[in-house]
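Novice: Here's my sequence, what's the structure:
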Amino acid sequence: MFLRLAIISIAFALGTLCPALAATHPVDCTLTVDGKSYIAGVCEFSRDKGGSFSIYGDRYWAMVNVENGRGEAFWNAMPGATHAQAALGGVHQAGGCWEGSRVRICALTIEATRLDAIMGRRAKGFLISPEYMDYACVSTAGYRFVPGATLAIDRCDYFWGVRQHVFRLTENHLTVDGKPELCIDAKSAAGGKDMRLVVEDCARIAIRWIYDKDNKTIRSSNDLCWNIVFPERQGGNNWSGSLIARPCEPDAEKNGRFELGGN
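Specialist: Predicted coordinates for the structure are as follows:
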């Protein structure tokens, strides 16, 4: 029986201790802190050439900074926090894991057939994030992009938006990846000019959305623009906000601005 090799590296500067824009892939993970399990099973993994690495669960993530064969571990400690601000102390390699007095962190390769199945189920489009907010993604409740689902802004799942890479650009028109029958509708809300953005059957709506790459706006042929409304009192690690459509402002800087993440 062959021992699965630990994957041990990361693309993070120790000074920032926050998720960086680097490629990830799924591995089998363990994150146990002070005897309590926070990640157990498939998670996302990132590495660098120096031997440092990081693992991302849906709400927790941890990193091991490796230098001269010695490791220092950190994690975010609070669910959803984007900075690994909490130090876990020194760790040493033990087989496929790195262990210390308080923590055990593992990142193990997944057998090829199982890995292919995991990747085959993944969305393969773009994600949409508000400009300068790459930790937040356009999403739906339960990541279900189905007719009737309302679009909203939420924290990118696994800190990378794995389940939110669902959009496509076809000649600058925004579509849902792998579901050409689905479009985004703008539905009137009672008592206001703002409109909800809802996934709907294309046959039932006429509106189509264009991504303006120069102004980073998402606008319709009838001059509606996507915008974001966040609650007045936003919780520390709660990134949720309402995604709405309203008449576009003549000054493009006053409209919502969005970035499209890689596929």
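Novice: all contacts plus neighbour counts: C-alpha atoms, from now on.
Specialist: Fine.
Novice: Next, the buried residues of the strand ranked longest in the chain.
Specialist: Scanning the chain for the longest strand, with DSSP state E as the assignment, gives strand 36-47. By neighbour count on 16 or more other C-alpha atoms under 10 Å, the buried set for strand 36-47 is 38-39, 42-47.
Novice: secondary structure element for the closest residue to residue 184 other than its chain neighbours?
Specialist: Spatial nearest neighbour of residue 184, excluding adjacent residues (C-alpha to C-alpha, 6 or more residues apart in numbering): residue 199 at 4.7 Å. In this assignment (DSSP states H and E), residue 199 forms part of strand 195-201.
Novice: Before we compare anything, build this one as well:
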Amino acid sequence: MLIVTALLIAAAPAPAPVRSTLRRCYLRVDGKVHVNGRCRVFPLGGHGYTLNTWDGGKPRRSHFAQVDESRAGRGEASWNADPRDNRAGDPLGRVRWQNGCWVNARVKICAR
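Specialist: Below you'll find the predicted structure:
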């Protein structure tokens, strides 16, 4: 019985790798627009994503943001305040999903 189960698991197709897609992106932090145009967006499940991801290499002096959705329509956002950083270690706080964007008093993050 164990051998049959192992064969069935081995024969199952591997899940397709998740890839980024090109979207219209917008990132405004503290009133300053840092991204406004097409960029790569990597899905993280639900409405969560990494905006301006670097699948093909990091663009020079680029900002990016990440939103982790904790429950429907609510999440935590972070970004790289220093465009030379390669991780989103600067918190932007709690955000809510509103009109297709993640927003709070400091930030607006959109990937449409």
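Novice: now the buried residues of strand 36-47 of structure 1 in TSV, with distance to residue 211 of structure 1?
Specialist: Shown next, in TSV, are the buried residues of strand 36-47 of structure 1 (distance: C-alpha to C-alpha, whole Å):
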residue	distance to residue 211 of structure 1
38	39
39	37
42	34
43	32
44	29
45	31
46	30
47	33
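Novice: quick revisit: where in structure 2 does the strand holding residue 199 of structure 1 fall?
Specialist: On structure 2, no counterpart of strand 195-201 of structure 1 exists by TM-score structural alignment.
Novice: which residues touch residue 85 of structure 1?
Specialist: When contacts are counted by C-alpha atoms under 8 Å, 6 or more residues apart in numbering, residue 85 of structure 1 touches 17, 74-77.
Novice: hmm, try it at 6 Å
Specialist: For residue 85 of structure 1, the contact set (C-alpha atoms under 6 Å, 6 or more residues apart in numbering) comprises residue 76.
Novice: That one matches what in structure 2?
Specialist: If you follow residue 85 of structure 1 across to structure 2 using TM-score structural alignment, you land on residue 89.
Novice: so how far is residue 63 of structure 2 from that match?
Specialist: 12 Å (C-alpha to C-alpha, to the nearest Å).
Novice: Could you give me the buried positions within the next helix or strand after the strand holding residue 199 of structure 1?
Specialist: Heading C-terminal from strand 195-201 of structure 1, the first helix or strand you meet, by DSSP H and E, is strand 209-212. Going by neighbour count (16+ other C-alpha under 10 Å), the buried part of strand 209-212 of structure 1 is 209-211.
Novice: out of everything not next to it in sequence, what's closest to the aligned partner of residue 104 of structure 1 in structure 2?
Specialist: Residue 104 of structure 1 maps onto residue 108 of structure 2 when the alignment is built from TM-score structural alignment. Spatial nearest neighbour of residue 108 of structure 2, excluding adjacent residues (C-alpha to C-alpha, 6+ apart): residue 28 at 5.2 Å.
Novice: what about that neighbour, which SS state?
Specialist: Under the three-state scheme (DSSP: H, G, I helix; E, B strand; the rest coil), residue 28 of structure 2 adopts strand.
Novice: swap in residue 6 of structure 2?
Specialist: Following three-state DSSP, we place residue 6 of structure 2 in the helix state.
Novice: Now check it against structure 1: what is it aligned to?
Specialist: Superposed on structure 1 with TM-score structural alignment, residue 6 of structure 2 falls in a gap with no aligned residue.
Novice: about what we covered before: of the buried residues of strand 209-212 of structure 1, closest to residue 155 of structure 1?
Specialist: Among those, residue 211 lies closest to residue 155 of structure 1 (C-alpha to C-alpha), at 21.7 Å.
Novice: in structure 2, which spans are helices?
Specialist: 2-11 (DSSP state H).
Novice: ok so, going back, the match of residue 104 of structure 1: neighbour count?
Specialist: 22 (other C-alpha atoms under 10 Å).
Novice: just residue 71 of structure 2 next, same as before
Specialist: 10.
Novice: just the one 5 residues further on next, same as before
Specialist: Burial of residue 76 of structure 2, expressed as a neighbour count using other C-alpha under 10 Å, amounts to 17.
Novice: ditto for the one 5 residues further on
Specialist: If you count neighbours by other C-alpha under 10 Å, residue 81 of structure 2 ends up with 19.
Novice: quick one: it from residue 90 of structure 2, how far?
Specialist: 6 Å.
Novice: ditto for residue 59 of structure 2
Specialist: Residue 59 of structure 2 is 19 Å from residue 90 of structure 2, by C-alpha to C-alpha.
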